[in-house]
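S.K.: got a structure for you, letters missing:
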């Protein structure tokens, strides 16, 4: 299973009753895959994994698998307490997911050996390929990352810290410790802003939250950076991604709720976010609308 291109992290739609709305989710995922996503990562951070119970989660993963219809791999989020992480790993497998994105355990800060054990137990529960998310309280050393890479079910490492010295040491140690194919990718919020820096380390793959609401812009940026069009890449970074990040940083949680607002602005009713996240203010939604228009103008969409 090889991931390539722009990785799509769909939002989780909620209806007027606050429950998961499968119909708009299927439409959202289908539109993203049809637009050219290289993989679907459902019920992850952008999909409000933190706010889903087991029933919600199962419905989201099953709907995403249905919408994708085998066209690209579907990875489902997992994480939190060990018992919940194992339960959702099993639910993802039953629902037809192709793999897991394993996010940090709940609350506690643990030593590297404990994190490795956490990953092993969740991977064993689901029996699915696992990509480990390196961020928050899940911080791996080069040695512990190499231990992950020796696990047959662990196929990748998503960096959400942006510590390039540490990441370079992790990459070199993993490559030295194992000759198997192992995927690294950029998982920082609004990853496009740091794509040039990650590419300097040989990490070309990245997650794109922007793809969820402006696939035209996200795909144009990906084509520009992979095709060597530095002028267009810089125009998009300056005219779209930089103001988006500046708006995102005005409020905690906007890395998710702005994406959901963007999906609504593009015409799909996906509802608001669940607490503790907050929907953007009307002023910020208006600013987001201007940023979207500027991005679409740059790519001629």
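M.R.: Arrived safely. Computed from a predicted structure; not experimentally measured.
S.K.: from here on, just use CA atoms for contacts and neighbour counts.
M.R.: Fine.
S.K.: next, count neighbours for residue 208.
M.R.: Counted by other CA atoms under 10 Å, the residues lying close to residue 208 total 25.
S.K.: list the contacts of it.
M.R.: 6-9, 190-192, 218 (CA atoms under 8 Å, 6 or more residues apart in numbering).
S.K.: ok, those vs residue 251, which is closest?
M.R.: Nearest to residue 251 among the contacts of residue 208: residue 190, at 14.6 Å, using CA to CA.
S.K.: I'd say the closest one and residue 212 touch.
M.R.: No - checked against CA atoms under 8 Å, the pair residue 190 and residue 212 is beyond contact range at 11.6 Å.
S.K.: all helices for the stretch 151-300 of the chain, in order.
M.R.: 164-177, 195-199, 215-227, 230-236, 242-248, 254-265, 282-299 (DSSP state H, counting those that start in this stretch).
S.K.: the stretch 1-150 of the chain too?
M.R.: Under DSSP H, counting those that start in this stretch, the stretch 1-150 of the chain gives helices at 22-35, 54-68, 82-94, 112-126, 142-149.
S.K.: below is an additional structure, to be compared with the one above:
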């Protein structure tokens, strides 16, 4: 799998829906995943951070992953989250393979802090002889150095690194170390921007060679996620700036008001958009109604920016056609 060609932004990280009595709402999940694929995502990352991986039982995890695989039906790759302590994470990798996932996003180890060499040892232990390709999520207590990131290339199952730390200088060191190493996998190794509201840092990461990013916005407003991605790819800086100012920057400000809003606010927004994904599980807290109201206003503002840009483009195209016909 050539991840550079396949995993182009924005990548989808679906929510996990729950019923009023706290069971999995699998019918809603099927609709949600179908909508994400239909909107144009190039990959589905199921049961990851936005999907409340840590809140799921192992049985629920298997149900969620299996349903995502069935719903996607091979149209795009399905990566499943996996994490916890080393032995438990190994079991989740096996579950993901049994459920038909195309790959795994390896989340940071549970609680324990270590050195970059220790994190590398954890990754080596977890992937073992897993048949699935693995993308490592560098975040929180899972921090790699350029040397240990380079060592990942010797683990055949590890195909990429997702960064959630946001240290652009350190990531530049890692990318440069890998790309110039002469290792046979140096050019194919995949890097992914995994910061919360990754659109905010997309330009900076593109500048150091990391073009792909995850998008929580895709879970509740895929039209905005794709509109931003198209503007970024085409070099439409005016539209990128307008979407940042009207929608994405105030969204990040709202998200930062309460720990856990990167999930619960997204879930509340999806409910307001008509998808019955239900509540979050503890320790996450529900988004305050006034904050959800504000997000709804921001979504409308973002869509107004896209609509205005589309109108301007249509007028320009019409004028050009008229000039050519003279």
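M.R.: Looks like it arrived, so ask away. None of these values were measured; they are calculated from a predicted model.
S.K.: that older thread, redo the contacts of residue 208 of structure 1 as CSV? Include neighbour count and distance to residue 172 of structure 1.
M.R.: Output for the contacts of residue 208 of structure 1, formatted as CSV (neighbours: other CA atoms under 10 Å; distance: CA to CA, whole Å):
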residue, neighbour count, distance to residue 172 of structure 1
6, 23, 25
7, 25, 24
8, 27, 28
9, 27, 28
190, 20, 25
191, 21, 22
192, 26, 23
218, 25, 29
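S.K.: so of these, which ones are in strands?
M.R.: Taking DSSP state E, the ones among those that sit in strands are 7-8.
S.K.: contacts only, for the aligned partner of residue 142 of structure 1 in structure 2.
M.R.: Matched by TM-score structural alignment, residue 142 of structure 1 corresponds to residue 146 in structure 2. By CA under 8 Å, 6+ apart, residue 146 of structure 2 lies in contact with 170, 173-175, 177-178.
S.K.: list buried residues within those.
M.R.: Neighbour-count burial (16 or more other CA atoms under 10 Å) applied to the contacts of residue 146 of structure 2 gives 174-175, 177-178.
S.K.: from those, which is closest to residue 119 of structure 2?
M.R.: Minimum distance to residue 119 of structure 2 across these is 15.2 Å, recorded for residue 174 (CA to CA).
S.K.: what do we get in structure 1 for residue 244 of structure 2?
M.R.: Match for residue 244 of structure 2 (TM-score structural alignment): residue 237.
S.K.: what sits against that match?
M.R.: Contacts of residue 237 of structure 1 (CA under 8 Å, 6+ apart): 192-193.
S.K.: what do you get if the cut-off is 7 Å, keeping everything else the same?
M.R.: residue 193 (CA atoms under 7 Å, 6 or more residues apart in numbering).
S.K.: mind checking how far it is from residue 160 of structure 1?
M.R.: 19 Å (CA to CA, to the nearest Å).
S.K.: swap in residue 90 of structure 1?
M.R.: Applying CA to CA to residue 90 of structure 1 and residue 160 of structure 1 gives a distance of 25 Å.
S.K.: how about the residue nearest the centre of structure 2, nearest residue that isn't a chain neighbour?
M.R.: Residue closest to the average C-alpha location in structure 2 (CA atoms, centre = their mean): residue 214, at 2.8 Å. Distance criterion CA to CA, 6 or more residues apart in numbering; nearest residue to residue 214 of structure 2, sequence neighbours excluded, is residue 11 at 4.7 Å.
S.K.: alignment lookup: that neighbour to structure 1.
M.R.: By TM-score structural alignment, residue 11 of structure 2 lines up with residue 7.
S.K.: thought that match was touching residue 204?
M.R.: No - in this structure residue 7 of structure 1 lies outside contact range of residue 204 using CA atoms under 7 Å: 11.6 Å.
S.K.: and for residue 89 of structure 2, the neighbour number?
M.R.: 24.
S.K.: brain fart, residue 175 of structure 1
M.R.: Neighbours of residue 175 of structure 1 (other CA under 10 Å): 15.
S.K.: with residue 60 of structure 1 instead?
M.R.: Counted with other CA under 10 Å, residue 60 of structure 1 comes out at 28.
S.K.: got a list of what it touches?
M.R.: 22, 43.
S.K.: what do we get in structure 2 for it?
M.R.: Aligned partner of residue 60 of structure 1 by TM-score structural alignment: residue 64.
S.K.: and residue 43 of structure 1, which of the helices of the stretch 151-300 of structure 1 is closest to it?
M.R.: Residue 43 of structure 1 sits nearest to helix 254-265 of all those, at 12.0 Å, using CA to CA.
S.K.: which part of structure 2 matches the closest one?
M.R.: Going by TM-score structural alignment: helix 254-265 of structure 1 matches residues 261-272.
S.K.: try stretch 162-173 of structure 1
M.R.: Under the criterion TM-score structural alignment, stretch 162-173 of structure 1 matches residues 166-177.
S.K.: any residues touching the matching stretch, and which ones?
M.R.: With contact meaning CA under 7 Å, 6+ apart, stretch 166-177 of structure 2 is reached by 146, 149-150, 195, 208.
S.K.: test my guess that residue 154 of structure 1 contacts residue 131.
M.R.: Yes - taking CA under 7 Å as the definition, residue 154 of structure 1 is a contact partner of residue 131 at 6.0 Å.
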